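>>> My questions are about this predicted structure, shown below with the sequence.
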Amino acid sequence: MANPWLAVDERTPPKSRARLLRTAWEGFVESDGPPSDPLSVRAPIAASWGRCQDAGVAHQGDAVAPVVADEDETAARWSSHPLQAVRPLIEECLSPIMDGSHLVVVADARGMLLWVDGPVTVRRAAEAMNFAPGTLWSEAGAGTNAVGTALAADHGVQVFAAEHFHEQVQTWTCSACPVHDPDSGALLGVIDLTSRMSTVHPHALSVAVATARAVEMQLRSSMQEDDARLVERYGDRVSTGRGARALVSPHGRIITANAAWRRDALRVERTDEDGRFAVAGASATDVESLHHGGAFVVGPSAGPAPRRRGAPAGPGPLRLDLLSPTGPSAVAAGVEVPLRPRQAEILALLAASPDGLNVERLGAGLYGDGAKPGTVRVEVSRLRKLLGPWLTSEPYRLTAACSCDLRTVHDLLATGAVREAAERYGEGLLPQSEAPGVVRVREDLLAWVRESVLQSDGVDALWAWVDGSGGEGDLIAWSRFLGRLSPLDRRRPLAVARVRRLRQRLAAPA
């Protein structure tokens, strides 16, 4: 067959092909070596068998794929997954092949099934081998199969009959194709068509590939629409700045740039430290977060502007800590600035609104309805005496020379750095404040961090959350953390004790 990724076509007799593959598979698992007849096994399948063998994946037994998420967690992951938004398009593209015998499947980037749809009888038969939402169908989890092998090879693939590494799956045929994020290029997941071996459609793989490409085009179109809105709103930050400047996405993709920017630079690299950006050839980089971490203005630092003899020097950096357990603080050009509670609230509201606030919106955030503009202006005037160079006149806005832990956590969450965000969350935003706007920002941030932690993979983000004051009493997070720990993890006794105590507290009468 000319296409090594395709298992069967209209010219392939399925039964004879299945018998040949079964013989090759038996020889492989019995000899622990490469297929004795390489011509009978396609190169992508032989490579997958080798990976499964090296990983010690079982080829027999009742349990094919492990369950890695319960129903609630799976539903939460699917509801927030980028492919959920294009589900109608997936259904529209696959409807011509939905003849009552195929399942439509979407899995995430690690191979966990998020959504399985199709005839009830076929779904029930698939569930007998754990082919259901919440199960892991990566190669390491279930052996050679279209979902896991498409992810491992980063290519559309069809897996037929005994090409499946696990014997229990060999009465099925599946065709899957990866879908990539148009912004970062990272794998988002796979779209899969699965059916019984005897009812496989000869064009299943081509339909799966075409659907994945249509989804990527839709995601790219949505991204370009978002880009246009960002350019319209923030383009002046690029065109009016000194030196080479660009508006970039959270993953470093250049959205637009001024004339001084290198035309061949289509992306800047994100650094590990503070989630900042690195511009090639620049020892220092200016970074301004916009749109709650949804975009950034970056460029090589031009250094201080030339000044006339006798003129005052420009402002140095301003550092705001609004999430610190020791209370809010401000350090301006290396000098600590004392803050009153109301001033900290103003800074919190401005840090949460990179585009700035007029006097009415700032007043509503501080005092609620009926705020007097004169009172707000007096408060801001007092603050500007302390932070004049870093605080613009109305609309009030913190300048790019200001860094703030609240914005850092926003940016980390926006780029998926959940563990780092949980570590920097502290005790939340100004826990003692009752200002309406601060309460709203505080509750939104708490919900964002917590939901991101609960939906994250592994244990690192969960540990960062439950180990801090924000998640100290979070029974759901502690239970999920305990469920993901290995039996020998030294934190397990602590997690057991904490879950038991929180459950007892919940069950105690009021």
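Nice, thanks for sending it over. Bear in mind the structure is a predicted one, so any value in this text is a computation, not a measurement.

>>> rest of the way, CA atoms for contacts and neighbours
OK.

>>> Run a quick neighbour tally on residue 506.
Other residues within reach of residue 506, judged by other Cα atoms under 10 Å, total 11.

>>> how near is it to residue 367?
35 Å (Cα to Cα, to the nearest Å).

>>> go on, residue 478?
37 Å.

>>> Looking at those two now, which is surrounded by more residues?
Neighbour count, other Cα under 10 Å: between residue 478 and residue 367, residue 478 has more, with 25 against 16.

>>> Surely that one forms part of a strand?
No: going by DSSP: H, G, I helix; E, B strand; the rest coil, the assignment for residue 478 is helix, not a strand.

>>> Now for it: which residues touch it?
The contact partners of residue 478, by Cα atoms under 8 Å, 6 or more residues apart in numbering, come to 462, 466, 495, 498-499.

>>> ok, now residue 344?
322, 328-329.

>>> Tabulate those (JSON lines), appending neighbour count.
Shown next, in JSON lines, are those (neighbours: other Cα atoms under 10 Å):
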{"residue": "322", "neighbour count": "27"}
{"residue": "328", "neighbour count": "21"}
{"residue": "329", "neighbour count": "17"}
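
>>> Got another one to weigh against that:
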Amino acid sequence: MNLFNTASAKNLQTTHLINQHTVHAAPVLALPPEDKTSLFRRSIQHNYADLLKIADDSDMAIGLTDHQGTLLWTWSSSAMLSSAEQVHFIEGGHWSTQAVGTNAIGMALNSQISSCVYSHENQMDSVRDWVCYAAPIWDPTSGQFHGIINLSTKYKKHTPLGLLAVERCADLIQRAIKFEQQNFLYIKALGSPWVQFNGQTLNLSHRQIEILCILALNPHGIGLEELHYALYGERSVSLKTLKAELSQLRSLLPHSIEARIYRLSCEVQCDFLRAEQSLNANLISSTFSLYKGSFLSKSESPLLSTWRHCFDARLSQLIYQIKDIDQLLRIIGQTHDRIDAVQRLLELLPQDSIHRNYFSNLI
């Protein structure tokens, strides 16, 4: 059984995270085919004409990224087209701060608030005649972070209304996300678990959430007996009990769970798989923006327990590679269960730091 669903992340490798001082264009990543019909992509298409008009009227380039900073869609006015193509402000261009240094997309991605980066503030020399405005896009129902919308133009055309304009664009997309939520399942399993279907929070048992997570980890389907073992292991629980759980789930998620070979047939997004995708790409900020706590910490499912332990081990390995004290402080502030982050912080703090005693007491 494949414990990790990494197909969607196979094009995100750490080889593109290079010394920003030598970068003149963003790395370009191949987008997985499933992104073409995703909820987020449909929401972009829903507002295509309005977004294009905003960019065209202002002689700007406009782009929307996924939650990692990879551009899913762009359009450039004639004034920006050539330079946008040269720096890879194009579909597939990856604009995290790890990849290209300080830039508006990366700053908004890290802080998840609106950002303006002006001219010389850009770390990449090739965009130092640009001014860029970026805003995060959230699911108005679940609060899920989808990505960043960015408006860019030449610095001579900087306007104090730039941030308002990009936030207006973000609002358009967020409204479209709510409109497009049909047959859409969102599973949150990091920290306190809950599930939404078509924008409505479902009242599910912990066991039912476990089943949905197992199905999400097996997108091509799983047989009944294999599902039974993945969920219960050697525990003496009958197949009839599992069938009853599945029957109830299918009634709560109509036309969304195929039988015999059990598979989720609706559109699915999971915080833990998105976090894994970011972890695969070694994108620290993106990973910890999704990580809200341990994956189904109460689960005794053999499959889910193994996934949890493997993910935690990889996360810990990433933490011990961090050399930035501020980044560790942000992680500790966001996630109170990561003792490894505190231990790593103590390794980096000067011996005479006034903060050592406080953080030592957290262990």
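That came through, no problem. Here the structure is a predicted model, which means the values were calculated and not measured.

>>> Superposed, what's their TM-score?
After superposition, the two chains reach a TM-score (TM-score structural alignment, normalised by the length of the second structure) of 0.51; 247 aligned residues with a Cα RMSD of 5.1 Å.

>>> hmm, back to that, closest one of the contacts of residue 344 of the first structure to residue 456 of the first structure?
For these, the minimum distance to residue 456 of the first structure (Cα to Cα) is 25.1 Å, reached by residue 322.

>>> what does that closest one align to in the second structure?
Counting by TM-score structural alignment, residue 322 of the first structure lines up with residue 224 in the second structure.

>>> So that match sits against residue 263, correct?
No: if you go by Cα atoms under 8 Å, residue 224 of the second structure and residue 263 don't touch, sitting 10.6 Å apart.

>>> and the residue lying closest to residue 276 of the first structure once chain neighbours are set aside, how far is that from residue 457 of the first structure?
In space, and not counting its chain neighbours, residue 276 of the first structure is closest to residue 270: 5.8 Å by Cα to Cα, 6 or more residues apart in numbering. Distance of residue 270 of the first structure to residue 457 of the first structure, computed by Cα to Cα: 21 Å.

>>> same question, residue 180 of the first structure
From residue 180 of the first structure across to residue 457 of the first structure, the span is 19 Å (Cα to Cα).

>>> that's a helix at residue 107 of the first structure, yeah?
No: assessed with three-state DSSP, residue 107 of the first structure is strand; it does not lie in a helix.

>>> residues in contact with it?
Per Cα under 8 Å, 6+ apart, neighbours of residue 107 of the first structure: 113-115, 147, 189-191.

>>> at 6 Å instead, please
Neighbouring residues of residue 107 of the first structure by Cα atoms under 6 Å, 6 or more residues apart in numbering: 113-114, 189-190.

>>> right, and the secondary structure at residue 72 of the second structure would be what?
Under three-state DSSP, residue 72 of the second structure falls in the strand class.

>>> Can you find the partner of it in the first structure?
Using TM-score structural alignment, the partner of residue 72 of the second structure in the first structure is residue 114.

>>> Its match contacts residue 131, correct?
No: the criterion here is Cα atoms under 6 Å, and residue 114 of the first structure misses it with residue 131 at 10.7 Å.

>>> Follow the chain on from the helix or strand containing residue 78 of the first structure and name the next helix or strand.
Using DSSP states H and E, residue 78 of the first structure sits within helix 71-80. Later in the chain than helix 71-80 of the first structure, the nearest helix or strand by DSSP H and E is helix 87-94.
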